[in-house]
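>>> sequence unavailable; structure follows:
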């Protein structure tokens, strides 16, 4: 009897869901989701549409947005691995590793000093610095539980990073073309200087196929620095019980790349998989834009935003000088 009651209750809930009328806001949102999966929408355009939705329409499923973007980004990045070659990735990783090490150490150091100068609370300052130094929102999400950051501190850091990501997605390809950067130079520079993997891939895919391959490889190698930085944070903040989130999807990305390099039957469908992955990343950027509403932007505050901008300008200019001088 109890089982029948549960089944009937579930059926009634599902029926009520089917009978519910879709609001205009939901219809607009879902229509744009479908549109972003088509070749008609570029990554920057998807982000711009998302920001418009956030400001004037509203995200009808905002409570699900963070989890959706997190999962969709990881799946899409793994999909890109099916379009890459191991030898090319190793070569790109070797070129980017020196820039990666120096830029991470310098960014964390300068971020610490700026936090002191602007009198930003220690945890917010460290989250902004880690997000700028490594891989944006993923680094913040991994480090926050380790240092036991509060929701407000996470919101400040994420808001700062996502806002600057939006600017970078439009600005970086323009700068790259104006300075006549090669595909290799732009790929390394964008991986170093743009915070989130989604925006790195969006900017690099607009610049060219080779830039996309190099940028993705260097950025994911950079993302592995989440682990030592997170472990270091446990001692810095004296939270020895903090749990470190290891980005396992990077391992799956490497397996996908190996499969594409050595398995002929994988190579036969790699083009289709990468096209789907790129559509997934375009949708990810749309959803990120949808999350940039007024409330989230207002939570950032002036001083943390200044810290984020100064750090971003430093790593962008230093990275640009390095790739133009040595690559």
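That came in fine, so what should we check first? It should be emphasised that the depicted structure is a prediction, and the values quoted were computed from it without experimental measurement.
>>> all contacts plus neighbour counts: C-alpha atoms, from now on.
Fine.
>>> for residue 294, which non-adjacent residue is spatially closest?
residue 55 (6.7 Å; Cα to Cα, 6 or more residues apart in numbering).
>>> who touches that neighbour in this structure?
Residue 55 makes contact with 292-294, according to Cα atoms under 8 Å, 6 or more residues apart in numbering.
>>> and the residue nearest to residue 133 when sequence neighbours are not counted, how far is that from residue 287?
Of all residues not flanking residue 133 in the chain, residue 104 sits nearest, at 4.9 Å (Cα to Cα, 6+ apart). To residue 287, residue 104 is 28 Å away according to Cα to Cα, to the nearest Å.
>>> pasting the second one now:
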């Protein structure tokens, strides 16, 4: 009960502030409610103070409500569709994963950056933005400043992607599924994937979300691989480290399993088709709430202070992923 009292002001605040974005999205669907909601949050953060009593609820909305929104969207999907989309996107996903880590390593060396920064930016770009960075950081024992810089860098390109991917998709004439595959594979964070996808179209949003969740599961093997590398390095150096002891339970993105469970319930008829429009609306509105909350965390003034190298590294890695993703899609006819 105390936890609910702590969260309630922020939840009510984000729910109320998502309404303007939702209404603007109805008036101008080409831009979409998620983009408007995020923009309103960014403008608020640079012009007004966030209500102190709302801090806990805002943080909760940006993380947990976003996950719940994806689970709600899963209520309208067929599990066979989820499986087919996940397997169809596997080639693109593997190519973009390899590209992100290889380019991050090579460019990081060229820029003479610390190895941890290369790994963090590579993981954030390859898998799932800030979530991947948060999972990888304790394994490689990254410093707080390195974590902050890498998350800020990734977040900057999330904003750029959410704003510019939909119009670029239209310029290239991508189909709904082609855009969904591109957005789900080449945009860093789940929130921006969802924003860009559903701005493009309903079908693109569904496809992009499934592709992104499939990509997010790679956080598990990547973290295990890094843990093994760190452990081998410690043994070779004859030193003890705590990074390789990161818990597998903590690494697993559990909300993906709940998303699959929701899809299964709809597939077998436990969630009837008549209920789907309501779960879809709830999911979309929660997305708007989450995007407003995430917009409140954007501080361009802080990004200016971080220096050019992390931003340059993140930009080069991200552009490489975008181009490789498009190249593979055109080569395989998935546009």
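That came through fine. A quick note: this is a predicted structure, and the numbers were derived from the prediction, not measured.
>>> returning to what we had before: what is the three-state secondary structure of the residue nearest to residue 133 of the first structure?
The three-state label given to residue 104 of the first structure by DSSP: H, G, I helix; E, B strand; the rest coil is helix.
>>> count of neighbours near it?
20 (other Cα atoms under 10 Å).
>>> ok, residue 56 of the first structure next?
Residue 56 of the first structure has 10 neighbouring residues, counting by other Cα under 10 Å.
>>> just tell me what residue 186 of the second structure corresponds to in the first structure.
Using TM-score structural alignment, the equivalent of residue 186 of the second structure in the first structure is residue 193.
>>> just confirm its match contacts residue 315, I think it does.
Yes: if you go by Cα atoms under 8 Å, residue 193 of the first structure and residue 315 touch, sitting 5.7 Å apart.
>>> residue 107 of the first structure pairs with which position in the second structure?
Taking TM-score structural alignment, the alignment pairs residue 107 of the first structure with residue 100 from the second structure.
>>> ignore what I typed, I meant residue 320 of the first structure.
Using TM-score structural alignment, residue 320 of the first structure sits opposite residue 326 in the second structure.
>>> same question, residue 243 of the first structure
Aligned by TM-score structural alignment, residue 243 of the first structure pairs with residue 247 of the second structure.
>>> how near is whatever residue of the second structure lines up with residue 292 of the first structure to residue 151 of the second structure?
In the second structure, the residue matched to residue 292 of the first structure (TM-score structural alignment) is residue 298. Applying Cα to Cα, the value for residue 298 of the second structure to residue 151 of the second structure is 11 Å.
>>> quick revisit: more neighbours, residue 193 and residue 315 of the first structure?
For residue 193 of the first structure versus residue 315, the count of surrounding residues by other Cα under 10 Å is larger for residue 193: 29 against 22.
>>> list the contacts of that one.
So residue 193 of the first structure contacts 132, 312, 315-316, 319 (Cα under 8 Å, 6+ apart).
>>> again with residue 199 of the first structure
Neighbouring residues of residue 199 of the first structure by Cα under 8 Å, 6+ apart: 165-166, 168-169, 285.
>>> if I pick residue 85 of the second structure, what's in contact with it?
Shown in contact with residue 85 of the second structure (Cα under 8 Å, 6+ apart): 207, 210-211.
>>> out of those residues, flag the one nearest to residue 92 of the second structure.
Proximity of the contacts of residue 85 of the second structure to residue 92 of the second structure (Cα to Cα) peaks at residue 211, which lies at 9.7 Å.
>>> what's residue 204 of the second structure in contact with, if anything?
Shown in contact with residue 204 of the second structure (Cα under 8 Å, 6+ apart): 176-180, 197-198.
>>> try residue 203 of the second structure
Residue 203 of the second structure makes contacts with 176-177, 180, as judged by Cα under 8 Å, 6+ apart.
>>> so what corresponds to it in the first structure?
Taking TM-score structural alignment, the alignment pairs residue 203 of the second structure with residue 210 from the first structure.
>>> assign a three-state SS to its match, would you?
When classified by three-state DSSP, residue 210 of the first structure comes out as helix.
>>> could you find the closest non-adjacent residue to residue 111 of the first structure?
Residue 111 of the first structure's closest residue in space is residue 129 (Cα to Cα, 6+ apart), at 5.1 Å.
>>> which residue in the second structure aligns with that neighbour?
Alignment note (TM-score structural alignment): residue 129 of the first structure maps to residue 122 of the second structure.
>>> run through who's touching the strand or helix carrying residue 302 of the second structure.
Take DSSP states H and E as the rule and residue 302 of the second structure turns out to sit in helix 300-305. For helix 300-305 of the second structure, contacts defined as Cα under 8 Å, 6+ apart pick out 152-153.
>>> now the buried members of the contacts of residue 85 of the second structure.
Using 16 or more other Cα atoms under 10 Å as the burial test, the contacts of residue 85 of the second structure include 207, 210-211 as buried.
>>> turn these into JSON lines, columns for secondary structure.
Formatted as JSON lines, those follow (three-state DSSP):
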{"residue": "207", "secondary structure": "helix"}
{"residue": "210", "secondary structure": "helix"}
{"residue": "211", "secondary structure": "helix"}
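>>> mind putting the residues you listed into CSV with distance to residue 17 of the second structure?
Shown next, in CSV, are those (distance: Cα to Cα, whole Å):
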residue, distance to residue 17 of the second structure
207, 27
210, 27
211, 29
